[in-house]
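1. what follows is a predicted structure for the sequence shown.
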Amino acid sequence: MKHRIVIVGGGAGGIELATRLGKTLGRRNHATITLVDANLTHIWKPLFHEVAAGSLNPGVDELNYIAQAKWNHFHFQHGRMTGIDRTRKAIRLTAPSGTSWQEREIEYETLVMAVGSHCNDFGTPGVQQHCQFLDSRAQAERLHGMLLNRYMRSHASDTAHPLEIAIVGAGATGVELCAELQHAVRVIKGYGVKHACPSTLNITLLESGPRILPVLNEQASQAVHNGLKELGINVRVGTTVKEVTENGVVLADGETLNADLKIWAAGIKAPEFLNTLDGLETNRINQLNVKRTLQTTLDDSIFALGDCSSCPLDDTSGRFVPPRAQAANQQAALLCKNLERHLGGEPLLDFKYEDKGTLISLASFDAVGSLNGIFSGKGITRGIIAKTLYTSLYRLHQAALYGTPRMLIKMLAEYLQRKTRPKLRLH
């Protein structure tokens, strides 16, 4: 029987790993690769803010797991993982929302956990009841629908009703969403929607730390801060949210900010069910503890990558790989090599994280970032160079999934489609 590799989670790291392994071990019939996900399609998570604003149509940009499996010599199973029996080497799957089949099991010889992360509410009262999130495509589309319905109600009225939005968390998601929403309202205004203009959209971005985007150097962080202020966004740093209510957010100093929409984009934690995986070690935010080979600390047949894993940066510093898309991409590349070595009985390679810098999109207005490598001496990169490099990150992800020729065809198709459809998703 061929070696059975099961990958749970079809996010950026999981789908890239399944595709790479399918093209190598799967094509050569050295292993059976199975990808498990609760969804049927993949959208790159760093673009969820564009889905929410309507700049990206997920129906056009999605990747279908079933078709991807067929094209790349792996298998796909639709389901949500709920547990594991490490002795029998079997995972339990339950039916995703909207389906009704019974719980079932899938056996493995090697298991890879790539289930990602979601926002961390830090136990703040009212967050789960009153906030919107951007952890999934469904959440992004729901937020888009809420925003569009608000503009349509205003369009049908003779009176302008300003929309107050509070976004908690000034990491990449919160910052990029602010800029994308400002871009969206300008586009909507161009289609003649009454009362849709920047003056009727009031966004407050709240950050508990001393500055926004702590992953950037201070110069780049300040440049983004200034760019947001120029767009009319109220940026408040050193501001902690104590509670979220139906009508707004309550700050630690007792001040209340009224908000029609509350969006939580702060912190990360891995899914809760990782704490119940037959004794596997996790940290305080539910991430699986792994060695530098990406094997879990208690079971060498189980690997983890991406945001759901806690991997040491080195053997001495006590620091860990940051939960970023580029880390998941690099781990998928290494894990493809390590799984081949694992099957061949060879020693596994240690993961070495290469920080290539960070780029932040300010919608069509600008892009700002700090890069390592050819542009690192400048301290800050912005404008057309930064915007082009930012866009190329998504193209590299597409190339990893489709191959470069098909990625270029998709680029051409997207260009042609833009000539025949609205600049913004208006439904």
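-> The structure has been received and is ready for your questions.
2. going forward, measure contacts and count neighbours with C-alpha atoms only.
-> Noted.
3. what about the closest residue to Ala69 other than its chain neighbours, how many residues nearby?
-> Once flanking residues are discounted, Ala69 sits nearest to His75: 5.3 Å by Cα to Cα, 6 or more residues apart in numbering. Residues lying near His75 (other Cα atoms under 10 Å) number 20.
4. now the strands for the stretch 201-350 of the chain?
-> 201-206, 234-236, 241-244, 248-251, 256-258, 261-264, 288-289, 295-296, 299-304, 309-310 (DSSP state E, counting those that start in this stretch).
5. out of the ones you listed, flag the one nearest Glu107.
-> strand 299-304 (12.4 Å; Cα to Cα).
6. pull out the buried residues from the closest one.
-> Of all the residues in strand 299-304, those buried under the rule 16 or more other Cα atoms under 10 Å are 301-304.
7. next: stretch 64-71.
-> Quick answer for stretch 64-71 (16+ other Cα under 10 Å): 65-66, 68-69.
8. use this one as the comparison:
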Amino acid sequence: MRIIVVGGGAGGLELATKLGRRYGKKKQAEVTLIDRNNSHLWKPLLHEVASGSLDMGVDSLSYRAHAFNHHFRFKLGSLSGIDRSEKTITLAPLSDDEGQAVLPERTLNYDILVLALGSVTNDFGTPGVRDNAIFLDAPSQAERFHRKLLNGLLKLNGRAQSDADAVYRIAIVGAGATGVELSAELHNTFNIMRAYGLSELKSEQLKISLIEAGPRILPALPERISASAHKELVALGIDVKINTLVARSDPGAFVTKDEQVIDADILVWAAGIKVPDQFAAMSDLATNRINQWQVRPTLQTTLDDHIYALGDCASCPMADGKTVPPRAQSAHQMASHVYQNIRLQLAGETTLKAYVYTDYGSLVNLSRYSTVGSLMGNLTRGTMLIEGRIARFMYVSLYRMHQLALHGWFKTGLRILSDSLNKVLRPRLKLH
């Protein structure tokens, strides 16, 4: 039995780990994980990599080492084709940064295929965005942002010695969790850089604009939480622009629908998601308008019982007519559910379990300043709005649950201890 999981994000890596422990260890199935990167980083942490408050070299996980420890195989590559009749997938040729061939095109056979490819930022076809703005879809993009930020602050510190009016501008489109958290982290980064030797910098020299097309920030959260986060951001000096639709991007500026020009040294686009067009076009599987694969409640694709989809790349219906939201908790739940259904399939069962999404709430971390959110569902038998230290503890717990699924109790405990020691031993900010 050959089980292939394509995509090593939160859901895909957790699923491959569980399957490896259950079937790979006993040689009952050949479990293979495929990803275009060599290492894994929990996607909700990318804004911390961008701001420098998280060192990817310390917190990322090697796919190959993890595969060895948990009895599955890892193959580096990018999906380029699915042949449902032959039950094969094709991986595109891999080249290095200099264009030299590293791996040729490869074809792999599967009995069960799981698509866990995640999503990318949706620019909605807005002119100029792809050319001028930075997205935070992958660690490489977050690290590019971080390098640009450090260089910009160094230049600002030099200019500030002779020009008291010098400023550094960052404009972020999209006031969902990523945009809001990034805004707060950048404010914290600026203050730490002042302590680390850029003594000419003053708080008023950092100008952050957070741009939202809707009537309020954090539209997925209750209005009271949204208002609380809005108030906190404004208190930090962040210019929050609501009901502001960006029509295009020019080099160094966003231009709104009413021709307002928002100049910035760094442009960030963090509004909306979609599955990349090339993935949706590589098979005849049904997709929706943002290229997510349509699945049944069992999380099997609508046209093929042997292909599952989970996480951001899956369009899974709920009882209220909506689809499961693209969140880390959704991917975590879906991975556990697909694991159970694959177990049933391998046991010869024909009736699989239907997935029911459980909303445990949403949390938004405003760096060291505050954490806000809501707890829902089985945790509280309703909705409980939380802020401050309790919310911060719950926010950190979400990441610990992901680590627990990957490493188990003992190793996760050691990682928590290691993180505590690193807070004492390492700088508060990545400075390179």
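-> That came through, no problem. If you're wondering where the values come from, they're calculated on a predicted model, not measured in any experiment.
9. quick TM-score on the pair, please.
-> In this superposition the chains share a TM-score of 0.96, using TM-score structural alignment, normalised by the length of the first structure; 423 aligned residues with a Cα RMSD of 1.3 Å.
10. about what we covered before: TSV for the buried residues of stretch 64-71 of the first structure, including secondary structure and distance to Trp264 of the first structure?
-> TSV is the format used below for the buried residues of stretch 64-71 of the first structure (DSSP: H, G, I helix; E, B strand; the rest coil; distance: Cα to Cα, whole Å):
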residue	secondary structure	distance to Trp264 of the first structure
Tyr65	helix	29
Ile66	helix	32
Gln68	helix	32
Ala69	helix	34
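11. superposed on the first structure, what's the mean shift for the longest helix seen in the second structure?
-> In the second structure, with assignment by DSSP state H, the single longest helix is helix 388-425. Compared with the first structure after fitting, helix 388-425 of the second structure deviates on average by 1.0 Å (mean Cα distance after the TM-score superposition for the first structure).
12. sorry, back to before: so what corresponds to the residue nearest to Ala69 of the first structure in the second structure?
-> Counting by TM-score structural alignment, His75 of the first structure lines up with Arg73 in the second structure.
13. wait, what's in contact with that match?
-> Taking Cα atoms under 8 Å, 6 or more residues apart in numbering, we find Arg73 of the second structure in contact with 30-33, 64, 67.
14. which two of those residues have the greatest separation?
-> Farthest pair in the contacts of Arg73 of the second structure (Cα to Cα) is Glu30 and Arg64. Separation: 15.4 Å.
15. touching, Arg92 of the first structure and Ile106? I think so.
-> Yes. The pair Arg92 of the first structure / Ile106 is scored as a contact, 6.7 Å apart, by Cα atoms under 8 Å.
16. re the thing from before, deepest of the strands of the stretch 201-350 of the first structure, which one?
-> Most buried of the strands of the stretch 201-350 of the first structure, by mean neighbour count (mean count of other Cα atoms under 10 Å): strand 309-310, with a mean of 29.
17. which stretch of the second structure lines up against that strand?
-> Residue span in the second structure matched to strand 309-310 of the first structure, by TM-score structural alignment: 314-315.
18. how about Leu91 of the second structure, what's its match in the first structure?
-> Checking TM-score structural alignment: Leu91 of the second structure goes with Leu93.
19. and that match, that's in a strand?
-> Yes. Leu93 of the first structure: assigned to a strand according to DSSP: H, G, I helix; E, B strand; the rest coil.
20. hmm, it is touching Glu107, no?
-> No. Judged on Cα under 8 Å, Leu93 of the first structure makes no contact with Glu107 at a distance of 11.0 Å.
21. can you give me the helices in the stretch 151-300 of the first structure?
-> 172-190, 218-230 (DSSP state H, counting those that start in this stretch).
22. what do we get in the second structure for Arg142 of the first structure?
-> Under TM-score structural alignment, Arg142 of the first structure pairs with Arg144 in the second structure.
23. return the distance of the residue lying closest to its match once chain neighbours are set aside relative to Ile273 of the second structure.
-> Distances taken as Cα to Cα, 6+ apart place Ala50 nearest to Arg144 of the second structure, at 7.7 Å, with adjacent residues excluded. Using Cα to Cα, to the nearest Å, Ala50 of the second structure is found at 19 Å from Ile273 of the second structure.
24. more neighbours: those two, which one.
-> Under the criterion of other Cα under 10 Å, the comparison of Ala50 of the second structure against Ile273 puts Ala50 first, with 27 against 20.
25. contacts only, for the equivalent of Thr358 of the first structure over in the second structure.
-> The alignment partner of Thr358 of the first structure in the second structure, by TM-score structural alignment, is Ser362. The contact partners of Ser362 of the second structure, taken as Cα under 8 Å, 6+ apart, are 221, 373-375.
26. and which of these is nearest Asn38 of the second structure?
-> Gly373 (33.1 Å).
27. distance of the aligned partner of that closest one in the first structure from Lys356 of the first structure?
-> Matched across to the first structure, Gly373 of the second structure falls on Gly369, judged by TM-score structural alignment. Gly369 of the first structure is 11 Å from Lys356 of the first structure, where distance means Cα to Cα.
28. do the same with Thr391 of the first structure
-> 15 Å.
29. same check on Arg137 of the first structure?
-> Distance from Arg137 of the first structure to Lys356 of the first structure, by Cα to Cα: 27 Å.
30. residues near the closest residue to Ala266 of the first structure other than its chain neighbours, how many?
-> Excluding the flanking residues, the one nearest Ala266 of the first structure by Cα to Cα, 6+ apart is Gly169, at 4.1 Å. Using other Cα under 10 Å, Gly169 of the first structure has 26 neighbouring residues.
31. go ahead and confirm Gly169 of the first structure touches Glu207.
-> Yes. Shown here, Gly169 of the first structure and Glu207 form a contact pair, counting by Cα under 8 Å, at 5.1 Å.
32. re the thing from before, report the contact partners of the match of Gly373 of the second structure.
-> Contacts of Gly369 of the first structure (Cα under 8 Å, 6+ apart): 216, 220, 357-360, 380-382, 386.
33. let's have the residues you listed in CSV, adding distance to Ala179 of the first structure.
-> Below are the contacts of Gly369 of the first structure laid out as CSV (distance: Cα to Cα, whole Å):
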residue, distance to Ala179 of the first structure
Leu216, 17
Ala220, 16
Gly357, 20
Thr358, 17
Leu359, 14
Ile360, 10
Ile380, 19
Thr381, 18
Arg382, 15
Ala386, 16
